[in-house]
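Chemist: got a sequence here, can you model it:
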Amino acid sequence: MLKIIATLALGAVFGVQASQAQVADSALIEADSSSVSEHRIRVNGERIRYRAEVGTQPVYDDSGHPTATLFYTYYQRTDVGDDPNRPLLISFNGGPGSASVWMHVAYTGPKVLNIDEEGYPVQPYGVQENPFSVLDVADIVFVNPVNTGFSRVLPSADGTMPSRDEQQAMFFGVNEDISYLAGWVETFVTRKDRWRSPKFLIGESYGTTRVSGLALALQNNEWMYLNGVILVSPTDIGIERNGPVEVANRLPYFAATAWYHNQLDERYQGLGLLEFLEEVEEYAVNEYLPAVAKGAFLGADERARVAAQVAAYSGLSELEVQRNNLDIANSVFWKSLLRDEGFTVGRLDSRYKGIDRRLAGDRPDYWAELTSWLHSFTPAINYYLREELGYQTNVKYNMFGPVHPWNREGNQAGEDLRQAMAQNPYLNVLIQSGYYDGATNYFDAKYTMWQLDPSGRMRDRMSFAGYESGHMMYLRREDLERSNEDLRQFILNSLPAPGEAAKYD
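Modeler: Here you go, the predicted structure:
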């Protein structure tokens, strides 16, 4: 096996002085390695056998030299024989700079965190069986992009580490990321003999930009066609929603969060969440958006009416809405909604409450949900990979890795996905969002779906599913079951019938 010293001292890589911990993280890493173990689990009521392969696989440049090595975990069901129709689900998280840990040990994988029914951490930290995993219907590979998890940049052919600018040009940007990952996926599929398999990409948060772009890159550069793309808590994927659209699209999320925290009048609090949100969505598109678009030329009476209604839906005061010129920033909402009770609400999951140094201000001191999640995810993934799956390394597992500055120029991932769908009649898209996600709110996700194909010719191949939780909607036990089942049915329904050709009638 190729063993290469991956120099991780950030002073060499990013031009800053490295800490002792960062220097200690410079270690021998096997650029091409694997460790395999056999397991059993009961999934969806069925006892199944599966193989877990944990390892690294290089990224190669045009001359065949390894420029980085990516850490992956590959789960393959072993009691179904050699079935060419067995789907392969390729999973990415986001950030950019995030490891694959989140969906790996909390959503689709065979093991999930030890957490309570609502997703809050409990000790002892660790993992338990996931009875809802989609491993019964699809094999899964979780991929860690460069500098996340145990994935690392490797020395150049002359033995020196690439400079910061050289690394960015190779890995750290919207299109750079898509380009090298497409090549890595092709190598993986070839090595694992999965060319005949129906293939699906799933990405969460920034991972939705990644998989949207990969859909076209795999088709056009690797000649690999997909059956489905799943966008979990999607970003804008390059589809603009600035100005009044951005302002109006926040309101349904504000309303959902206020409803959850019982901050509304009984008229709204007494409604079911989905019934309430249907009303707010209609208002946001048909009245709030045009009002914000009028700006300073909105009449005083109409301005007062809009402020009153936005306040009624959001749980904020009319004065707060007026003082912000009808444009409530997310940070103001997170700080203000529960101010009188002494709490802030979370960004990625607004069910979570935080406590700030001062009640005053327009931004929370910290994100209560993220600190809560890191409680349980960090020890769980380190324990699970090393002790249950047997992957031994002295390299630090980067929950969030050094990938910045990230080149965001040329982001047309949404258009890439549209074109991939147009070229491939088999390709379907599922969007999954949590109603209490303030980072990538669910109504923005709906808007992205509406704008993805302006022609409307492919709308029957796109679907949306919402959940009563946040950015990682699968942390709530009820939504873990629902989201996996929605994903399971999407995979099965995206498989063509025997003899069904990929063509437009």
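
Chemist: only C-alpha atoms from now on, for both contacts and neighbour counts.
Modeler: OK.

Chemist: for the stretch 201-350 of the chain, which segments count as helices?
Modeler: With DSSP state H, counting those that start in this stretch as the criterion, the stretch 201-350 of the chain has helices at 206-222, 244-260, 266-269, 273-283, 289-294, 300-314, 318-323, 330-336.

Chemist: the ones you listed: which one's closest to residue 234?
Modeler: Evaluated with C-alpha to C-alpha, those place helix 206-222 nearest to residue 234, the distance being 5.4 Å.

Chemist: could you also give me the structure for this next sequence, so I can compare it with the first?
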Amino acid sequence: MADEERGAATTGAPEQTRDYAVVSAQRAREVPEGASARLTWSGGDAPIDYEARAAHVEVRDDAGTLVGQMFSLSYVALGEDGRPDPARPVTFAYNGGPGSSSVPINFGGIGPRRVRPDGMRHVRADAPVEDNPHTLLVDSDVVFLDALGTGWSVLAEDADPKKVFCTDGDADAFARAICAWLTENGRWSSPLYLYGESYGTVRNAALMRLLGERGVQLTGVVMLSAVFNIAGLINPGDDLYYLGMMPTFAATAQFFGKAGAGVDEDEWFDRAMAFAEDELAGALLRGDRLGEERERAVARRMSEFIGLDAEHILSRRLRVDLLDFRRHLLADEGRVCGRLDTRFSSDGPSPMQSFDTWLAGEDAADDALEGAWVRAFRRFCADELGYRGPARYLSNNYDKVNASWDWGHEEPGLGRVATPNMALDVAVALRRNPTCKLAIIGGRYDAATTWWNVVHDMSHQFLSDELKGRVSWYRYGCGHMAYVDADALAAMGRDVHEFYGKR
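Modeler: Coordinates of the predicted model:
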């Protein structure tokens, strides 16, 4: 899956991860030598010569003890003299999960090569790979990093997975890997950017503050499909969860012709945002004090937006969760809509397959593309770079990493919390470094990290007008993986190009 776990996230770090650490330790002693090639990108008006390099970056603690080796695939533009430009920006990019490698955002999104998607259809295993006309390489050198425990990244023999498979340990490992890469490649004079997707935006938020505390000043941060308040993601039952889902449900219902006929898509989404805040929020807040007449009126209004019967909505007391919506919106067609991108759909499961946690992790959008991305990545590393990685590449490792994840976090100003709101970290980082710029990118059809929630979370940081002016917002007609949509990718390419050019 591109960014999110299959199944529900849990807290804590069970002992089963010790077995994985032992396996990883063996692999850590066998990581291949780095390999590189000089290539040319020809996807735009002016070609770019660049070096692509696959290698591992050592992650060491303050005592010099090896924690792990993080796999990186870097793309560095070369000047007329055949050398990198140390004044050119460097962007460190990754997906999330937790438990996802960086292949989706690389070969699906912003790398110099991408698998050509096919609308809302499942692509073939041999889908064409092309020079990406909207690659970030135009504006910045890019280093794609696989989190420890994913891809070809491995833990050291004596490393404790509990200290890595957690919010703060993950951020610490990435901070160390970033600094190591900058040192090894002599790029400390380059403007530094972070580009994270999904849980990668949680990582970004922690890194914005952590790197600043370690004297590493960032020029900019890109948050793609952002999630900040973890409770709203993993705790259905929280009113913020239902409020965040409602506009995305409305957009999806309009896409499938169940609501919003004749209304512009963005206007329809804005109307749904307003309904969620002005009517639904108050109704949810009042609970059983709302009264039957008012509850029925809100249900009828909500039905007009999300395409489900008002009686069904009433039976859920106005609280329709994602799995319920996915099951019922297209039920008359025998289909289930997606999660990462709700425009994708597939045949519904057999009536015998009723296990909710399993069904929640089944996703047509993910199935449509991930296999082709991984195959293109492996072919590129082997055939063009001559890099011989292990036979198995963990494009995702949710069973070991996500299931063991400790969501606890040392929240600035609050201390240790079990389910953090990372918008606090973002706000602290911006206040400490008001020269840093921030881009927040999302899509109307993303039910994994809903747009309303990130808008809500940032609006509750009460930033000054000056700091709010450092934040650029971009919303597209796409799902979680914005780059899957050709129009969204083109718009995102233009907007990110403009963002990188801002002072």
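
Chemist: returning to that earlier point: mind putting the helices of the stretch 201-350 of the first structure in JSON lines, distance to residue 349 of the first structure and mean neighbour count included?
Modeler: As requested, these are arranged in JSON lines below (distance: least, C-alpha to C-alpha, whole Å; neighbours: other C-alpha atoms under 10 Å):
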{"stretch": "helix 206-222", "distance to residue 349 of the first structure": "16", "mean neighbour count": "24"}
{"stretch": "helix 244-260", "distance to residue 349 of the first structure": "9", "mean neighbour count": "24"}
{"stretch": "helix 266-269", "distance to residue 349 of the first structure": "20", "mean neighbour count": "14"}
{"stretch": "helix 273-283", "distance to residue 349 of the first structure": "16", "mean neighbour count": "16"}
{"stretch": "helix 289-294", "distance to residue 349 of the first structure": "25", "mean neighbour count": "17"}
{"stretch": "helix 300-314", "distance to residue 349 of the first structure": "16", "mean neighbour count": "19"}
{"stretch": "helix 318-323", "distance to residue 349 of the first structure": "22", "mean neighbour count": "17"}
{"stretch": "helix 330-336", "distance to residue 349 of the first structure": "11", "mean neighbour count": "22"}
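
Chemist: out of those, flag the one nearest residue 395 of the first structure.
Modeler: Closest approach to residue 395 of the first structure among the helices of the stretch 201-350 of the first structure is made by helix 206-222 (23.7 Å; C-alpha to C-alpha).

Chemist: hmm, who's touching the closest one?
Modeler: Residues outside helix 206-222 of the first structure that contact it (C-alpha atoms under 8 Å, 6 or more residues apart in numbering) are 92-96, 174-175, 177-179, 181-183, 186, 201-203, 224-226, 229-238, 412-414, 416-417, 419-420.

Chemist: now a PyMOL select for only the buried ones of those.
Modeler: Entered in PyMOL, the line below selects the buried ones among the contacts of helix 206-222 of the first structure, by 16 or more other C-alpha atoms under 10 Å:
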select buried, resi 92+93+94+96+174+175+177+178+179+181+182+183+186+201+202+203+224+225+226+229+230+231+232+233+234+235+236+237+238+412+413+414+416+417+420
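
Chemist: buried ones in the longest strand belonging to the first structure?
Modeler: Secondary structure of the first structure read by DSSP state E shows that its longest strand is strand 46-60. Residues of strand 46-60 of the first structure classed as buried under the neighbour-count rule (16+ other C-alpha under 10 Å) are 48-60.

Chemist: ok, so of those, who is nearest residue 293 of the first structure?
Modeler: Here the nearest of these to residue 293 of the first structure, counting by C-alpha to C-alpha, is residue 59; it sits at 47.4 Å.

Chemist: return the distance of the strand or helix carrying residue 77 of the second structure from the chain's centre.
Modeler: Per DSSP states H and E: residue 77 of the second structure is located in strand 66-77. Chain-centre distance of strand 66-77 of the second structure: 19 Å, with C-alpha atoms, centre = their mean, to the nearest Å.

Chemist: next structured bit after it?
Modeler: Past strand 66-77 of the second structure, further along toward the C-terminus, the next helix or strand under DSSP H and E is strand 90-94.

Chemist: now do that next one: which elements does it pack against?
Modeler: When contacts are defined as 3 or more C-alpha pairs under 8 Å, 6 or more residues apart in numbering; DSSP states H and E, strand 90-94 of the second structure packs onto strand 141-145, strand 192-197.

Chemist: closest to residue 476 of the second structure out of those?
Modeler: Within these, the stretch nearest residue 476 of the second structure is strand 192-197; the backing value is 15.0 Å (C-alpha to C-alpha).
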